[in-house]
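In: Fold the following.
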Amino acid sequence: EKYRQDYKIYEEKLAQAKADKTPWPPKPNEPSKLGPGGTTHMPSVLYNAKVAPFRGLSMRGFLWYQGEFDSTGVPGEFASMFKTMIKAWRDEWKRPDMPFYFVQLPSQENVKYAQTRWDQFKVFEEYKNIDMIVTIDTGEEKDNHPRDKVIVCRRIADMALNKIYKKIPDIQYGPIFQEVNYMGDAAYLKYWAFKGKLVKDGELRGFEVKQDGEWVAPQKVEIDRSSIIIRGSKELQGVRYLWTGWAKPNVCLRDERGLPAMSFISEKESD
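Out: A predicted model of the protein is given here:
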């Protein structure tokens, strides 16, 4: 009804503008047949179109490739939405522990990706029966749509073949962040879950340390068996690795199979 009223007013103003030879008034938007939002980006559209039709069908789990549009860069915001989505999907299938495997964001120039990757990891760390496929060594700097899809698909398939179908015996993670212990101007980084030992790809790079409240390059980084030792010039307040959108050129840590170590951020708690 409001649209019809607005359109009638528009026609009157348009006729007057034509008579006066003045700029035409803006035309009111016609209501969308999808709903009041008037856009395919409104809440529930993708769910109703892509997920709801499968409710009730037998499924072993979910494989989900992240939509980069949700990368806000606000700490915790993506994690909150992500957890809500996972719970909603599991509730629809009435399986609170239904397997859910997702692809962590690849490399791309959007600086907000770093925080989103960390939020994804925190959800992986918190929820049960969720697994994360790290792809920070893939992607295109200027394009949201990575071309190297084969390697990503293989990692997703290997995760499902290992976790659900038990066809692959080895764990399918690269080095996953565990903890950082601080001792003066040094930080000792530990990873877990990976196969074999840490392997460096060229020089150790992509690390930053926090000193006097600022993030700077470390003085020295070295591998000690399955750990990393990072040294600064002053007492360290934090350590981070590949904390940027376009991280691909600096990916330098892998396991023996070539799976990349994830990016992370750690800040020392105040005494």
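In: Please make it C-alpha for all contacts and neighbour counts, starting now.
Out: Noted.
In: residue ranges for the strands of the stretch 101-250 of the chain, please.
Out: Taking DSSP state E, counting those that start in this stretch as the test, the strands found in the stretch 101-250 of the chain are 130-133, 176-183, 186-192, 199-200, 207-211, 214-216, 220-224, 227-231, 238-241.
In: Out of those, which is closest to I168?
Out: strand 130-133 (15.4 Å; CA to CA).
In: Now render the strands of the stretch 101-250 of the chain as JSON lines, adding mean neighbour count.
Out: Below are those laid out as JSON lines (neighbours: other CA atoms under 10 Å):
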{"stretch": "strand 130-133", "mean neighbour count": "22"}
{"stretch": "strand 176-183", "mean neighbour count": "16"}
{"stretch": "strand 186-192", "mean neighbour count": "19"}
{"stretch": "strand 199-200", "mean neighbour count": "18"}
{"stretch": "strand 207-211", "mean neighbour count": "23"}
{"stretch": "strand 214-216", "mean neighbour count": "13"}
{"stretch": "strand 220-224", "mean neighbour count": "15"}
{"stretch": "strand 227-231", "mean neighbour count": "19"}
{"stretch": "strand 238-241", "mean neighbour count": "22"}
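In: quick one: which of those is nearest V150?
Out: Of the strands of the stretch 101-250 of the chain, nearest to V150 by CA to CA is strand 130-133, at 13.4 Å.
In: so what secondary structure elements neighbour the closest one?
Out: strand 100-103, helix 113-126, helix 149-163 (3 or more CA pairs under 8 Å, 6 or more residues apart in numbering; DSSP states H and E).
In: and this one, so I can compare the two:
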Amino acid sequence: MKFLSLNITCLLVVLHYTLSLGQVRLPRLISDGMVIQRDVEVKVWGWAAAREVVTVRFKGKNYTTKTSAEGKWQVTLVPSPAGGPYDLDVEASNHITVKNILVGDVWVCSGQSNMALPMERVKERYPDVIAQASNPFIRHFFLSTQYNFKQPQDDIPSGSWEAATPASVLKFSATAYFFAKTLYEKYHIPVGLLNASVGGSPAEAWLSAEALKTFPEAWKESQRFSNDRVIDSIITAERLRNTRWYNSLRRADEGYKGEIPWFDVNYIPSGWSVMNIPGYWRDYGLAIHGVVWFRKEVNIPASITGKPARLFLGCIVDSDSVYINGIFAGSIGYRYPPRRYELPAGLLKPGKNTIVIRVINSSGKGGFVKDKNYKIVSGKESVDLQGAWQYKVGAIADSLPPTTFIQYKAGGLFNAMIAPLVHYPIKGVIWYQGESNIGIPGQYQALFSSLITDWRKQWKQGNFPFLYVQLANYSLDATAESGWPALREAQRKTLSVPNTGMAVTIDIGEWNDLHPLNKEDVGKRLALLAEKWAYHEKNIVYTGPLYQSMKIKKNKISLTFTNTGSGLTAKGGDALKQFMIAGSDKQFVPAQAIIQGNRVTVWSESVTSPVAVRYAWANDPKGANLYNKEGLPASPFKTDD
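Out: Here you go, the predicted structure:
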């Protein structure tokens, strides 16, 4: 009997395993709440047992197919107009119902951190927008960061469709949400956002293997990282190096060595110096890496105590740990996020309170970024924290070599995050990227143009609209000789690729922040481009003036532009600024410029035989004010090669 029972058990296990192999399965994109592209054929695909019959039902129509020997299947739905919600049924050895499907317009939202940046990061700027973000017809699918250097993936490991609500919208890409919101308010067509963006990623990480072969160095890199042992050895070595660096710093830190640590409420400071915050400690003669402690006593009014408050500490280079009255209040481990710490009721007390910040800097200048918020806020009351702080060095260390971000290597993000999407029909792409390529601006036009062509080839949908953001103004830690202006020029020249549009943002960045908060205007300017290139609106002004040609007239140069709208203007009524002119020596000097009809005439008394003009050719071209009368800024440009 025991033998028979064992055989039956084994049979049941085998039967269960066999049946599980036959279970029909869908890719993660095809799931509850999805948005599918209107007015085109839509593929529905998945996996089941080999040679199994699969039936798909959608909007009263049946679609039947049989899986391949590998267990793959696919059907093609006939085009549908915008609408919904609908259900989709898949029948094989099991039954799946995909619920609450909308038919509308699907946009891939990709690039690096300025596309990835979520609404949560801009919630102080847009509280009313977030509070009113209840729209079941705007939906977002977030792809977590994944990489693969061996082959394109056919699915993604996680993610789900979410409709916009005040809670869920905090996870939406801010740029993409404002883009979708603007389009929905105009067309009332459901919008689906596929957010495949990774902070810090260079363009080459998003190219397929086929496209990478045009760029030998990038192709070589992708092949190197297809070896798991290479990746494992780098990760292991750098993890060990970083652990040793931080542990050594902790052991050497004088702030922890005494009987009472420097953050403790009972610690009495001795031998501390004074520094004005915000600012960098190198400006005070501390050309060091390591740990510097900061301390400030502030008076808190009784009206703020007894209830939750928020501590704003701008941005800190590189990482910080904060203590209020000896109690740990929060920590952020890298430089870019804004410091916004939630303080529970009871942590602050009436009268004197002590704030201590332990700052670790591993490279570059350590300290506090200027022109940011440094304050405690509760309701409508606030306490300013700028000004004199005490400081003392805790430990000094050698700079920490940069970490290798494997996901940034060529081809890895395409295989893992774009390849799984290419069977899913889309309306187009919005793209915000380039900051990570400023070191090679001369290659960017070729890289970016290849990326656009490559993605269109992968989707097999012709020249769908590819709309992108030109880099905003920014100058923190960037020299005058950096690649920012040249990268913007490469982006401008990429407009030669058919059915592309560029949103100019040279006027809405922040000199001290790689991640400017004004994502509303970015989204709206992308939406204007979509109205032109995706919705084929006529007689709209969809971008600012774009340089077209020049003509030398004695000691002056006359410039012509496209997209002048109802006319060129100098915003603010001032004289045109940020124009420069050069002779044959290519030494550019500030120039005078005036608008004459739809032309701009440029000259300088010091250049008698001009050959070239540049406009807004700087990292942060303050005062650049050439616009069209519709309020859209001119793109930076140069006339020389």
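In: TM-score of the superposition?
Out: The TM-score (TM-score structural alignment, normalised by the length of structure 1) is 0.79; 233 aligned residues with a CA RMSD of 2.3 Å.
In: hang on, the earlier thing: looking at the helices and strands packed on strand 130-133 of structure 1, which is closest to E1 of structure 1?
Out: helix 113-126 (42.5 Å).
In: Counting neighbours, which bits of the closest one end up buried?
Out: By neighbour count on 16 or more other CA atoms under 10 Å, the buried set for helix 113-126 of structure 1 is 113-121, 123-124.
In: now the angle between strand 176-183 and that helix, please.
Out: Here the directions of helix 113-126 of structure 1 and strand 176-183 differ by 100 degrees (axes from the mean of the first three to the mean of the last three CA atoms, to 10 degrees).
In: excluding its backbone neighbours, what's nearest P136 of structure 2?
Out: A163 (5.0 Å; CA to CA, 6 or more residues apart in numbering).
In: matching residues in structure 1 for the strand ranked longest in structure 2?
Out: For structure 2, the strand with the greatest residue count under DSSP state E is strand 95-111. Counting by TM-score structural alignment, strand 95-111 of structure 2 falls onto no part of structure 1.
In: Can you give me the buried ones in that strand?
Out: Buried residues in strand 95-111 of structure 2 (16+ other CA under 10 Å): 96, 98-99, 101-111.
In: Then stretch 131-146 of structure 1?
Out: Within stretch 131-146 of structure 1, the residues scored as buried using 16+ other CA under 10 Å are 131-141, 144.
In: Show me the two of these that sit farthest apart.
Out: D131 and E141 (25.6 Å).
In: just to revisit the earlier point, and after the longest strand of structure 2, which helix or strand comes next?
Out: Of the helices and strands lying after strand 95-111 of structure 2 in sequence (DSSP states H and E), the nearest is helix 113-116.
In: Which strands and helices lie in contact with that following helix?
Out: Short answer (3+ CA pairs under 8 Å, 6+ apart): helix 113-116 of structure 2 packs on helix 174-187, strand 191-197, strand 428-432.
In: which of the ones you listed sits most buried?
Out: strand 191-197 (a mean of 27; mean count of other CA atoms under 10 Å).
In: what range in structure 1 matches that strand?
Out: Going by TM-score structural alignment: strand 191-197 of structure 2 matches no residues.
In: any idea which helix or strand comes after that strand?
Out: That would be, after strand 191-197 of structure 2 and using DSSP H and E, helix 209-212.
In: got the buried residues for that following helix?
Out: 209, 211-212.
In: quick one: the strands in the stretch 251-400 of structure 2?
Out: Under DSSP E, counting those that start in this stretch, the stretch 251-400 of structure 2 gives strands at 273-277, 279-280, 289-300, 309-313, 316-317, 319-324, 327-332, 340-343, 351-361, 367-368, 374-378, 381-384, 387-397.
In: and G84 of structure 2, which of those strands is closest to it?
Out: That would be strand 340-343 among these, by CA to CA, at 40.2 Å.
In: which residues in structure 1 does the closest one match up with?
Out: So strand 340-343 of structure 2 sits over no part of structure 1, by TM-score structural alignment.
In: residues of that strand that come out buried?
Out: For strand 340-343 of structure 2, a neighbour-count test (16+ other CA under 10 Å) marks 340-341, 343 as buried.
In: wait, which of those residues is closest to A446 of structure 2?
Out: Once CA to CA is applied, the member of these that ends up nearest A446 of structure 2 is R340, at 39.9 Å.
In: Any figure for the gap between the residue lying closest to the closest one once chain neighbours are set aside and L343 of structure 2?
Out: Excluding the flanking residues, the one nearest R340 of structure 2 by CA to CA, 6+ apart is F312, at 4.8 Å. Between F312 of structure 2 and L343 of structure 2 the computed distance is 10 Å (CA to CA, to the nearest Å).
In: thinking again about what came up before, could the strands of the stretch 101-250 of structure 1 be laid out in a markdown table, adding distance to Q108 of structure 1?
Out: A markdown table is the format used below for those (distance: least, CA to CA, whole Å):
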| stretch | distance to Q108 of structure 1 |
| --- | --- |
| strand 130-133 | 16 |
| strand 176-183 | 21 |
| strand 186-192 | 24 |
| strand 199-200 | 22 |
| strand 207-211 | 18 |
| strand 214-216 | 21 |
| strand 220-224 | 25 |
| strand 227-231 | 26 |
| strand 238-241 | 16 |
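In: Would you mind saying which of the ones you listed lies nearest M59 of structure 1?
Out: When these are compared by CA to CA, strand 130-133 sits nearest M59 of structure 1, at 15.4 Å.
In: how big's the offset between the closest one and structure 2?
Out: Mean deviation of strand 130-133 of structure 1 relative to structure 2 after superposition (mean CA distance after the TM-score superposition for structure 1): 1.1 Å.
In: got a list of contacts for that strand?
Out: 99-104, 121, 124, 155-156, 159, 173 (CA atoms under 8 Å, 6 or more residues apart in numbering).
In: how about 7 Å then?
Out: The contact list for strand 130-133 of structure 1, computed with CA atoms under 7 Å, 6 or more residues apart in numbering, reads 99-104, 124, 155-156.
In: so can I have CSV of these showing distance to L57 of structure 1?
Out: Shown next, in CSV, are those (distance: CA to CA, whole Å):
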residue, distance to L57 of structure 1
P99, 15
F100, 16
Y101, 18
F102, 20
V103, 23
Q104, 27
F124, 25
R155, 25
I156, 22
